[in-house]
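1. Pasting the sequence and the predicted model now:
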Amino acid sequence: MALHHVVQLVTDRISNRSKITRDRYLTRTRAAYGKKTERGRLGCTNLAHAFAAMPDADKLRLKEAERPNLAIVSSYNDMLSAHQPLAAYPALIKQAAFAAGGTAQFAGGVPAMCDGVTQGETGMELSLFSRDVIAMATAIALSHQMYDAAVYLGVCDKIVPGLLIGALSFGHLPAIFVPAGPMSSGISNRDKAQTRQLFAQGKVGRAELLESESQSYHGPGTCTFYGTANSNQMLMEIMGLHLPGAAFVPPNTPLREALTRAAAQRALQLSATGTEFTPLAEVINERAIVNGIVGLLATGGSTNHTLHLVAIAQAAGIAITWDDFSELSAVVPLLARVYPNGGADVNHFHAAGGIGLVIAELLKAGLVHADVKTAAGDGLEHYTQEPYLNEGKLEWRPSASESLDTNVIRPADRPFSPDGGLKLLQGNLGRAMIKVSAVKPQHRIVQAPALVFHNQDDLLMAYQQGMLARDFVAIVRYQGPGANGMPELHKLTPALSVLQDQGFNVALVTDGRMSGASGKVPAAIHVSPEALAGGPLSLVQDGDIVRLDADSGELSILEPADWFERTPVPVDIEPHQTGFGRELFAAARQHASIAEQGAATFQHPDWTVAR
């Protein structure tokens, strides 16, 4: 199938917009490509330091200049269920690398925090900036010039984007990302959501809520809803950085162990001394980024990636904007319904055909670039296969040729929706993104009086006091990266959902984030410029009529006469500046770019984003 003309148009526009920065990135990175092992550049004293503690057999190999050495960069901790299985991976990777004729060293660990734990708490104000800390920690791990390729162990929200941004700063090295897989399915997502709403209404207590949540999040592996963590795994597949079909294989299974070992062996093959030198800089190009956006849209993925993909692309010298997301969304059909966009979880999605089937459908429809380099070889067709064990040996076969459950995955010619799940909103309140894949058509246009809040707790208090039983647009402002680190406001979802179910027309407008679990209530998020920077959101007053129209893409205040004469309402952000580690992130808040530029705390000196 010929490539869809809009996909080609957007790709060409991104390439033209990015020409200067991409050329500079590739020139800088290609200058570091080598034909020998990286450690061959080190002096003897430097090298002796680097292998002093290694086992004798590994030390002998590291003394040789020809054998490749693999870096392991891990985000393991045992508080995150998704990352707890990673504890066993370094030993497997070292064994596999040695068996393949190379070596592997644990290069470094990166921090990993869980948005599920910090949701609605102070720690959430550090969450977004943790992505850039992870990127910097990754760079430090790779800084020793000892490594010829790297495997990156990570799963969740900011962690995979941070690892990839850091890896791209060492784009001369090949890279493979290694996930842990999802936990087994617990109670249904529908039952979990219902209990949350009952708790918000005061109809069940904390004990009942905790029991429900414990039955949902109950073992090792990734949370099974399709939030940012599982959107990350989809992206690593469609952008060619996993071994094919690796994303949703459960942890602690023979197939998962075989895939982990194979990732190490494949990474060595991709090194400069291997048989198929494929540096990361050649994998992540404009076509791969567009494929990532298309995959996100086709599966109804996380809104957080309207930030993260922008930052990832920048790290490779590529400039994308929300216009690119929105134009692609107009032609990319929604092929999957996974909670919160449906009742199924990712295990059900995987069983119904999974990412391999979705990629095959997108290829048939001409909606993704087939001509890309990947960790599995040239061509995206590699990712229409699934792994299996044949008498204990890892092999691949074609993924399901058609959906095994059309309530979860549909073909491109019979989609759930003719367009994707993310849209650009713009108007006199600024620019924002909205996820509509779970929003019913009758709720996509809300025109109602504004109720202004400066934090989510004030909104929840108003709800608990019975003050929100009406039509309204909640303006939750001073939640941007400069104000308080741009926390997710997912804690608002149950209360707003209850009000919507009671027949009220409600919507959320915020310069904060919602989450990968954005649901059925229309939410204009990431409003740029943020209120603290003097954005129009800072001028809204209670009672102003706000129009959110997800169909036409409008986000406006229906202007009162004194609109442009107002001054921003003073707000005290001091409580968000110190305590719980927040003082350490003062520079991040001061230097973070706007949301549309990824809310990044570091950029190339020559970086500009053209609309």
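-> Yes, it's here.

2. CA atoms for contacts and neighbours, from now on please.
-> Will do.

3. Please tell me I have it right and residue 108 contacts residue 76.
-> No - in this structure residue 108 lies outside contact range of residue 76 using C-alpha atoms under 8 Å: 10.4 Å.

4. Between those two, which is the more surrounded one?
-> Remark: of residue 108 and residue 76, residue 76 carries more neighbours, 23 against 16, as counted by other C-alpha atoms under 10 Å.

5. Now do that one against residue 106, distance only.
-> Separation of residue 76 from residue 106 (C-alpha to C-alpha, to the nearest Å): 12 Å.

6. Let me know the next secondary structure element after the lengthiest helix in the chain.
-> Criterion DSSP state H: the longest helix present in the chain is helix 124-141. Using DSSP states H and E, the helix or strand that directly follows helix 124-141 along the chain is strand 149-153.

7. Off-centre distance for that following strand?
-> Mean-position distance between strand 149-153 and its chain equals 18 Å (C-alpha atoms, centre = their mean, to the nearest Å).

8. cool, stretch 449-468 as well?
-> Distance of stretch 449-468 from its chain centroid, counting by C-alpha atoms, centre = their mean, is 29 Å.

9. The longest strand along the chain: how far from the chain's middle?
-> The longest strand of the chain (DSSP state E) is strand 445-453. From the chain centre to the centre of strand 445-453 is a distance of 29 Å (C-alpha atoms, centre = their mean).

10. again with stretch 221-241
-> The answer for stretch 221-241 is 7 Å, by C-alpha atoms, centre = their mean.

11. do the same with stretch 267-283
-> 25 Å.

12. How far does that stretch stretch from one end to the other?
-> Taking C-alpha to C-alpha, stretch 267-283 runs 13 Å from one end to the other.

13. what residues does that stretch touch?
-> 26, 29, 33-37, 66-70, 97, 100, 102, 148-151, 167-168, 171-176, 239-240, 316, 372-375 (C-alpha atoms under 8 Å, 6 or more residues apart in numbering).

14. again, 6 Å this time
-> Identification of contacts with stretch 267-283 by C-alpha atoms under 6 Å, 6 or more residues apart in numbering yields 35, 148-149, 171-175, 373-374.

15. then this one, side by side with the first:
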Amino acid sequence: MSRTAVHPVVAEVTARIAARSAGTRSAYLTRTAAAHEEGPVRRGLACSNLAHGFAAAEGVDKKALRELRMPGVAIVSSYNDMLSAHQPMHEYPVWLKASVREAGGVAQFAGGVPAMCDGITQGRAGMELSLFSREVIAMSAAIALSHDMFDAALLLGVCDKIVPGLLIGALSFGHLPAILVPAGPMNSGLPNKEKSRIRQLYAEGKATREDLLDAEAASYHSAGTCTFYGTANSNQMVVEVMGLHLPGASFVQPGSPLRRALTEEAGRRAVALSRGEEYTPVAEVIDERAVVNGVVALLATGGSTNHTMHLVAIAAAAGIQLTWDDFDELSRVVPLLANVYPNGSADINHFHAAGGVQFLVGTLLDAGLLHPDVRTVAGAGLHRYRTEPVLLEGKLVWREVETRSLDESVLRPASNPFAPDGGLRMLTGNLGSAVLKVSAIAPEHRVVRAPARVFTTQDGFDRAFKAGELDRDVVVVIRDQGPRANGMPELHGLTPALGVLMDRGHRVALVTDGRMSGASGRIPAAIQLTPEAAAGGPVARVRDGDLLQLDATTGELDVLVSATELASRELVDCPPEEASWTGTGRELFAALRRAVGPADQGASVFGAVTPEHFGRPAHPSESQQTLA
């Protein structure tokens, strides 16, 4: 097979990341190499420690653990039976223990991690725990792996913060091989376009609550992930292209024989990767090239803006310094190849049927937009991910797939994209830096210049909308929604009302230091604004009536007020009232709010680095991030 040279911009960005990260990456790899031992790690345990580790085991597993010959494999799971995405995993540990045993290892359920659903907590106080649940998941995974009993890990998780949290936790044990084991999407339900129509009618008072609930229940109707292309399915796409899933595992539906076969094969593969010539630690799978491959996959599919934080945090856990500038530069050369809701009307099952990850990887490799020479859990080289898994006479095999898309209204080759770029823009200006997803925004809506209307809560916005106060050209500013302020909840619930204003012919945009979720849609939204208001960012000086300009074409975000005038204003609502930090468990997360880094550094509490590490000067307001 002839090799296509890697695109010069992809190569340049990767080289720049590697140079920027040389010190931190080297230190990380030195640390993980020192932790690796040949043979089962539990050999180093004292007899009393080891006896505790196999006391509850039975039969051949107990014998294997005691004899110190077979590798031990940890199962870490986000299973619960309330959330559709995780409910299918209740059978996985039994399947995995059997397949690991068959391959010459022994698996133990090492620990569970929490899994919360942004779809349930959207607009509720519980959403303020959502982003920080990633850190709790990472710590929970680390606790599960901390017993020196394991030589590999199987990480069971799907949605928003769960996959990034599991990876961050696993990277603290980077000497261990780790395979992510997904559950797959639910069957297609009510088309996403129809669901959005009913939501907007409800926002206008033209549909009843019962109408809305019927529509939502027809959309989210069975076990598996939601079928729109939000953060959950973006997770699956990104980690498969990074080589952390078995090839083709992401979008096989739960309950199918193929889903079970892939799950069982993950157990066998974990044993193979734990020793000998195939030893493949997760620290070596996630390198600078794999990180860039993940960003490219996100951009090429119009994936979730949440990954502009999650990928930064995952990379940092591997000693790699990824920046928003890297996203921006890659976005300008990576074409948009998928048309999946909210960027189009198709869902993730339609994407999978059209060729899915296999076709996407193939066309991106052929265009030189992915690094082919990477390590993966399937072996060396990303070319393995051009093949699809099938069952032939009950046996799992991988085969070559069509070199063309089976539905170009959903998935296209790099030679015929939906758009020439990846649809993410990094905005900068006198308000700071923000992310904007343009892949679902019509070109005529990408530049907005209008007076500001400032809020500090979603409820305040809702009241103003219902009172008709926003029925005009407006840039809605919602501040005090950043990680320090209240944990950076998603503000997706604003979309229907903003869509109503746009449909009335108004110029509308949103500017916020909060998140807008993986379902960011057709409203131009400058999100994850940093520095945030609670850290003294300039957005805390914006007033009602100030003229704001958002320009997705030039990448500018400014309040049109003189520098002298803006600097002379008092910071408003900074920091926010601590009284809002109590109830629904929020008081338990106060320490995380005080320790969290800015959004462009992953909104992480784990070793947030200074701006100088990223080769850029600190923003003047970042010196105030010791507030709160």
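-> Ah, there it is. Not measured: the values here are computed from a predicted model.

16. How close are the two chains, by TM-score?
-> Overlay of the two chains. TM-score (TM-score structural alignment, normalised by the length of the first structure): 0.99; 610 aligned residues with a C-alpha RMSD of 1.1 Å.

17. picking that back up, pick the one among the contacts of stretch 267-283 of the first structure closest to residue 114 of the first structure.
-> Nearest to residue 114 of the first structure among the contacts of stretch 267-283 of the first structure, counting by C-alpha to C-alpha, is residue 175 at 24.2 Å.

18. What's that closest one aligned with over in the second structure?
-> Under the alignment (TM-score structural alignment), residue 175 of the first structure pairs with residue 178 of the second structure.

19. which is the next helix or strand following the longest strand of the first structure?
-> Counting by DSSP H and E, what follows strand 445-453 of the first structure is helix 456-464.

20. how much does that next one stray from the second structure?
-> Compared with the second structure after fitting, helix 456-464 of the first structure has a mean deviation of 0.9 Å; criterion: mean C-alpha distance after the TM-score superposition for the first structure.

21. okay, that helix sits on what stretch of the second structure?
-> Helix 456-464 of the first structure maps onto residues 458-466 of the second structure, going by TM-score structural alignment.

22. how about the helices in the stretch 101-250 of the second structure?
-> 118-121, 130-144, 162-171, 192-203, 209-219, 231-241 (DSSP state H, counting those that start in this stretch).

23. equivalent range in the second structure for the longest helix of the first structure?
-> Going by TM-score structural alignment: helix 124-141 of the first structure matches residues 127-144.

24. just stretch 577-593 of the first structure next, same as before
-> With TM-score structural alignment as the criterion, stretch 577-593 of the first structure aligns to 581-597.

25. for the matching stretch, the distance to its chain's centre please.
-> With C-alpha atoms, centre = their mean, you get 22 Å for stretch 581-597 of the second structure.

26. quick one: terminal-to-terminal distance for it?
-> 18 Å.

27. can you list contacts of that stretch?
-> By C-alpha under 6 Å, 6+ apart, stretch 581-597 of the second structure touches 484, 603-605, 608, 628.

28. please redo it, this time with the cut-off set to 7 Å
-> 125-126, 129, 483-484, 486-487, 603-605, 608, 628 (C-alpha atoms under 7 Å, 6 or more residues apart in numbering).

29. Name the residues of that stretch that come out as buried.
-> 581, 586, 589-590, 592-597 (16 or more other C-alpha atoms under 10 Å).

30. ok, now stretch 601-610 of the second structure?
-> 601-606, 608.

31. re earlier: how many residues are close by the nearest residue to the match of residue 175 of the first structure once chain neighbours are set aside?
-> Residue nearest to residue 178 of the second structure in three dimensions, not counting chain neighbours: residue 153, with 4.7 Å by C-alpha to C-alpha, 6 or more residues apart in numbering. For residue 153 of the second structure, the neighbour count with other C-alpha under 10 Å is 28.

32. Alignment lookup: residue 153 of the second structure to the first structure.
-> Aligned partner of residue 153 of the second structure by TM-score structural alignment: residue 150.

33. ok, its match - contacts?
-> 70-72, 173-176, 267.

34. between those, which is closest to residue 142 of the first structure?
-> Looking across the contacts of residue 150 of the first structure and measuring by C-alpha to C-alpha, the closest to residue 142 of the first structure is residue 71, at 7.4 Å.

35. Check whether the closest one really touches residue 107, as I assumed.
-> Yes - counting by C-alpha atoms under 7 Å, residue 71 of the first structure touches residue 107, with 5.3 Å between them.

36. Would you mind telling me which of those two has the busier surroundings?
-> The neighbour comparison of residue 71 of the first structure against residue 107 (other C-alpha under 10 Å) goes to residue 71, with 27 against 20.

37. Need the nearest residue in space to the more buried one, chain neighbours excluded.
-> residue 150 (4.5 Å).
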